[in-house]
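*Asks:* pasting the sequence and the predicted model now:
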Amino acid sequence: MSQTLSFPVPSAVGSLDQYIQSVNRIPLLTEKEESDLAHSFREQDDLEAARKLVLSHLRLVVAIARGYLGYGLPHADLIQEGNVGMMKAVKRFDPDRGVRLVSFAIHWIKAEIHEYIVKNWRLVKIATTKAQRKLFFNLRSMKSSSSTLQGDAVLAVAQQLGVKPEEVREMETRLSGQDMALESGPDDEEERFAPIAYLADPHAEPSEVLAQRQYARLQDEGLHQALAGLDDRSRTIVQRRWLAEGDSATLHELAAEYGVSAERIRQIEVKAMQKMRTQLAALA
């Protein structure tokens, strides 16, 4: 019976090379063994059968992952994502369709690896639409040199991939860009040239903006409270001297209005302002 097959499990290995050697020692399944295991998993929910199907195809994952090393991401991470795709393939595999699992699984393995690359190749996600992903994984291999595509070459690539020429040019720009650290490293002596030095706006820092808004609110509320604590004459003098929207009133204008001397108006103003400062200070 195929269910009695013995599989070495690639676990507790010390390096990636040892892992690859381990999975390469796992025996391949015959078509009948594969079919029996797949039926056992689909019809009886036999997880051991599913495990054997996955293990027997781990070398396929390693081979596919190796083809994506040019993106600069860790080989081990690519293999791990491909293994996830392999498990998804086993879950969806139907042995009665007359297709071997190896052919069916390639799509799922690549799909998981593609998703991982798109999310991790750059800090900013480089491809979000289906057309952009097609361009991302085909553009570099279709170029005959490292130079930027121009004119007819752009049109040829666009036609071959079924996308717009402007989408080809945009992806060219994205691929040619590089991530840049916002702050300089701990050993970088040219700290003043790091982007943080000339992009930062201390007045736009969120916590400072909130603090300024809170301070302004407290000042506004405090001003109203301080004015409310004055008598009517003192409040009117302060408002017309300091809070008027147009031209402020002079001491002599207010003196004539209240029938007192300008010096008396000044004394009332000073006393009112001192009282308001005391109340505002208590709110700070």
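*Replies:* On my side now, so go ahead. From a predicted model like this one, the values you see are computed outputs, not experimental measurements.

*Asks:* from now on I want contacts and neighbour counts done on CA atoms only, so please keep to that.
*Replies:* Will do.

*Asks:* so residue 179 is in contact with residue 125, correct?
*Replies:* No. In terms of CA atoms under 8 Å, residue 179 does not count as a neighbour of residue 125; the distance is 11.2 Å.

*Asks:* between these two, who's got more neighbours?
*Replies:* residue 125 (12 against 9; other CA atoms under 10 Å).

*Asks:* second structure follows, compare the two:
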Amino acid sequence: MTSTMRLPALSNNATSLENYIHTVNSYPMLTLEEETTLATQLRDHNDVDAAGRLVLSHLRVVVSIARKYIGYGLPQADLIQEGNIGLMKAVKRFDPDRGVRLVSFAMHWIKAEMHEYILRNWRMVKIATTKGQRKLFFNLRSLKTGSNSLTTSEADAMAETLGVKREEVLEMETRFNGQDVNLEPLGEDGEEAYGPLAYLTDPEAEPSQILAREQNEQLSSSGLVHALDSLDARSRHIVEARWLREDNPATLHDLAAEYDISAERVRQIEQKAMQKMKLALAA
């Protein structure tokens, strides 16, 4: 199956990765009837074209799962490639008579290949080879409720949930807290690589940008006050009740009852007030 089927090109180059994701998202999803027919053709007649359609229609699932493992600091393209291998294994083993959709069956195989890849390549967990250690590695982060170290009771509860010893939970937490990771990416073979800085850096956290945002917010706030001051009391109340309340903004009918006028009249007052405010803000 893998020797004759051609997958979309994929590399760690950012542009190539974006193009790949766009391409796989363009492949149509299969209906249950289509999936069953193709899977039956593959199982009964070893139809490679049917296998290809099954794989291509589920590549987006691999991309979605790969995003969940970006935090481990490994290239997303590599995670996707490993996941694609798991997807092809799943397609090869899928039996439509089991009564489950391929996406549910394939998720196990996709995650298994990604897990193996992460364990092979993340230095901190090269010794995480037992079943219990692997279970801890991929679940400890999601089970922790904060950044502080686990208490004894928390460790006991987590150990019971995962079916491991408390000592194993505490040991794996120590490895997480003591990891040594290069912040800068290490380029290999001339290809673009990704390090933690690629996803930890906040481009909007530059001091100049923070100052500019604060100044814009201050100007916007003072401008709004000036615009509201240009309105008469009734118009201002209508605008504030309709647009500036955080909870339970008033409806046209609410204000119509309050002022004993029609809802249409309230709308006209509101529209005229908004136009006046726009002129005040532009001044």
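*Replies:* Received the coordinates, thanks. Quick caveat: nothing in here was measured; it's all calculated off a predicted structure.

*Asks:* tell me how the two chains score on TM-score.
*Replies:* Comparison of the two superposed chains (TM-score structural alignment, normalised by the length of the second structure) gives a TM-score of 0.58, and 176 aligned residues with a CA RMSD of 2.3 Å.

*Asks:* tell me, what's touching residue 179 and residue 125 of the first structure both at once?
*Replies:* By CA atoms under 8 Å, 6 or more residues apart in numbering, residue 179 of the first structure and residue 125 have no common neighbours.

*Asks:* what about residue 179 of the second structure, neighbour count?
*Replies:* Residues near residue 179 of the second structure, counting by other CA under 10 Å, number 12.

*Asks:* actually residue 169 of the second structure, not the one I wrote
*Replies:* Using other CA under 10 Å, residue 169 of the second structure has 22 neighbouring residues.

*Asks:* tell me the contacts of it?
*Replies:* Applying CA under 8 Å, 6+ apart to residue 169 of the second structure gives the contacts 136, 140, 155, 158-159.

*Asks:* can you flag the buried ones in those residues?
*Replies:* Buried by 16 or more other CA atoms under 10 Å: 136, 140, 155, 158-159, out of the contacts of residue 169 of the second structure.

*Asks:* export these as JSON lines, with columns for distance to residue 168 of the second structure.
*Replies:* As requested, these are arranged in JSON lines below (distance: CA to CA, whole Å):
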{"residue": "136", "distance to residue 168 of the second structure": "8"}
{"residue": "140", "distance to residue 168 of the second structure": "11"}
{"residue": "155", "distance to residue 168 of the second structure": "9"}
{"residue": "158", "distance to residue 168 of the second structure": "10"}
{"residue": "159", "distance to residue 168 of the second structure": "8"}
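
*Asks:* out of the residues you listed, which comes closest to residue 20 of the second structure?
*Replies:* Using CA to CA, residue 140 comes nearest to residue 20 of the second structure of these, at 31.3 Å.

*Asks:* now the helix or strand containing that closest one on the first structure. Mean distance?
*Replies:* Taking DSSP states H and E as the criterion, residue 140 of the second structure maps to helix 131-143. Mean deviation of helix 131-143 of the second structure from its aligned counterpart in the first structure after superposition (mean CA distance after the TM-score superposition for the first structure): 0.6 Å.

*Asks:* what's the following helix or strand after that helix?
*Replies:* As assigned by DSSP H and E, the chain's next helix or strand after helix 131-143 of the second structure is helix 152-162.

*Asks:* pull the residues that contact that following helix.
*Replies:* Applying CA under 8 Å, 6+ apart, the contact partners of helix 152-162 of the second structure are 132, 135-136, 143, 165-166, 168-170.

*Asks:* please repeat the previous calculation with a cut-off of 10 Å.
*Replies:* By CA atoms under 10 Å, 6 or more residues apart in numbering, the list of residues contacting helix 152-162 of the second structure from outside reads 132, 135-136, 139-140, 143-145, 149-151, 163-170, 173.

*Asks:* buried residues in that helix, which are they?
*Replies:* So, applying 16+ other CA under 10 Å, buried residues of helix 152-162 of the second structure: 154-156, 158-159.

*Asks:* where in the first structure does the helix holding residue 140 of the second structure fall?
*Replies:* Aligned by TM-score structural alignment, helix 131-143 of the second structure falls on residues 130-142 of the first structure.

*Asks:* distance from the chain centre to that stretch, please.
*Replies:* Distance, stretch centre to chain centre, for stretch 130-142 of the first structure: 21 Å (CA atoms, centre = their mean, to the nearest Å).

*Asks:* mind listing the helices for the second structure?
*Replies:* Listed in chain order, the helices of the second structure (DSSP state H) span 14-26, 32-45, 48-56, 59-67, 76-93, 102-121, 131-143, 152-162, 166-177, 196-200, 207-229, 233-239, 252-259, 263-282.
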